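Chemist: Sequence and predicted structure below; questions after.
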Amino acid sequence: MSKYIQAIGIWFLIIPLAIINGGLRENILIKLGDIALLLSGIILSICIFVVAYLLIPKIKNCKQTDYFIFGIIWFILTNLFDLFMYISEGGGIKDLLGSYNFLTGNLWILVVITTFISPIVVSKIKKRKGEIKNV
């Protein structure tokens, strides 16, 4: 199976975590007030990194550029998924771009950056530990 298809498959495993995180934010964290968005962004970012840490090394025969491409793919898919969610709720690209404003307490930008860099950072950590070898 193509390593890029595997990376996309791993990204799809993040979706249920994002949905659960959204439910946690809307049903529990919201009671904490303005800090809810902040905590939700941090929690989701940690979940994304953990998934990458556990599963990205399972993709074999990767060059360092492959991990960079995985990050780009994850970045694009994450933004397309979020845009689709806004559109399904009657919003659009303006809403997606608004979610990048961290001054509102929304850490979506942290989530997107984490999505992009996680495969790259994981590859460097695992390579240093001798757990993966680049081709």
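Modeler: Yep, that arrived. Numbers count the residues shown, from 1 in each chain.

Chemist: make it CA atoms for all contacts and neighbour counts henceforth
Modeler: Noted.

Chemist: SS state for the residue nearest in space to the middle of the chain?
Modeler: With distances taken as CA atoms, centre = their mean, the residue of the chain nearest its centroid is Thr115 (3.3 Å). Under the three-state scheme (DSSP: H, G, I helix; E, B strand; the rest coil), Thr115 adopts helix.

Chemist: Same check on Leu77?
Modeler: Secondary structure state of Leu77, per three-state DSSP, is helix.

Chemist: list the contacts for it?
Modeler: When the contact criterion is CA atoms under 8 Å, 6 or more residues apart in numbering, Leu77 has no partners at all.

Chemist: Leu37 against Leu103, yeah?
Modeler: No. Using CA atoms under 8 Å, Leu37 makes no contact with Leu103, being 11.3 Å away.

Chemist: These two: which has the busier surroundings?
Modeler: Taking neighbours as other CA atoms under 10 Å, Leu37 and Leu103 compare with Leu37 leading, 22 against 8.

Chemist: Against that first model, consider the following:
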Amino acid sequence: MAPNLYLYSLAVWVLLVFLAIINGISRGLYVPYTGELLAHQMSSVIFSTVIFVVTYAFLKYSGVSGTSVQFIYVGLMWVSLTVSFEFLFGHFVVGHSWDRLLHDYNLLEGRIWLLVLIVTAISPWLANRLLS
């Protein structure tokens, strides 16, 4: 059933893109109260939680199955799509500079976007393990 797993996983990733946009818009509502850095950190933790919850619900209710390796591939596919979308769309469509796009990867400045990517990568595998 691997083809369904990958096809459904792609659809879930598209859903996650929309949820990321909503998360980003929501962040703008609390930036004035928290400051930009704390808002970024809160948004990253919130979205990491959303990613795992959506992934868990998808696997629990969709009926798709696969091996641990296939779920690792799904996570790697999601991370690849996310980073590609972020940089290609962010640079060529929105017009952000490469420096601005790389800014969220700077852990030394308290930027924790990497947490979102790590959660994105491991959520399919971890959710599958929890449901097995």
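Modeler: Looks like it came in fine. The structure displayed is predicted, hence computed values, not measured ones.

Chemist: TM between them?
Modeler: Between these two chains, after superposing, the TM-score reads 0.86 (TM-score structural alignment, normalised by the length of the second structure); 127 aligned residues with a CA RMSD of 1.7 Å.

Chemist: Which residue in the second structure aligns with the residue nearest to the centre of the first structure?
Modeler: In the superposition onto the second structure, Thr115 of the first structure corresponds to Thr120 when matched by TM-score structural alignment.

Chemist: what separates its match from His96 of the second structure, distance-wise?
Modeler: Remark: distance between Thr120 of the second structure and His96 of the second structure (CA to CA, to the nearest Å) = 23 Å.

Chemist: Next: Asn128 of the second structure.
Modeler: Asn128 of the second structure sits 36 Å away from His96 of the second structure, taking CA to CA as the criterion.

Chemist: and what of Met42 of the second structure?
Modeler: Per CA to CA, Met42 of the second structure is found 22 Å from His96 of the second structure.

Chemist: what's the answer for Ala20 of the second structure, then?
Modeler: Following CA to CA, the distance that separates Ala20 of the second structure from His96 of the second structure is 17 Å.

Chemist: Kindly report the same for Phe58 of the second structure.
Modeler: According to CA to CA, Phe58 of the second structure and His96 of the second structure sit 33 Å apart.

Chemist: Please identify which of the two sits among more neighbours.
Modeler: Applying other CA under 10 Å to Phe58 of the second structure and His96 shows that Phe58 carries more neighbours, namely 17 against 14.

Chemist: three-state assignment of the more buried one?
Modeler: Following three-state DSSP, we place Phe58 of the second structure in the helix state.

Chemist: Quick one: map it onto the first structure.
Modeler: The criterion is TM-score structural alignment: under it, Phe58 of the second structure has Leu55 as its aligned partner in the first structure.

Chemist: Also Ser9 of the second structure?
Modeler: Across the alignment, which pairs residues by TM-score structural alignment, Ser9 of the second structure is matched by Ala7 of the first structure.

Chemist: Also Phe47 of the second structure?
Modeler: With TM-score structural alignment as the criterion, Phe47 of the second structure lines up with Leu44 in the first structure.
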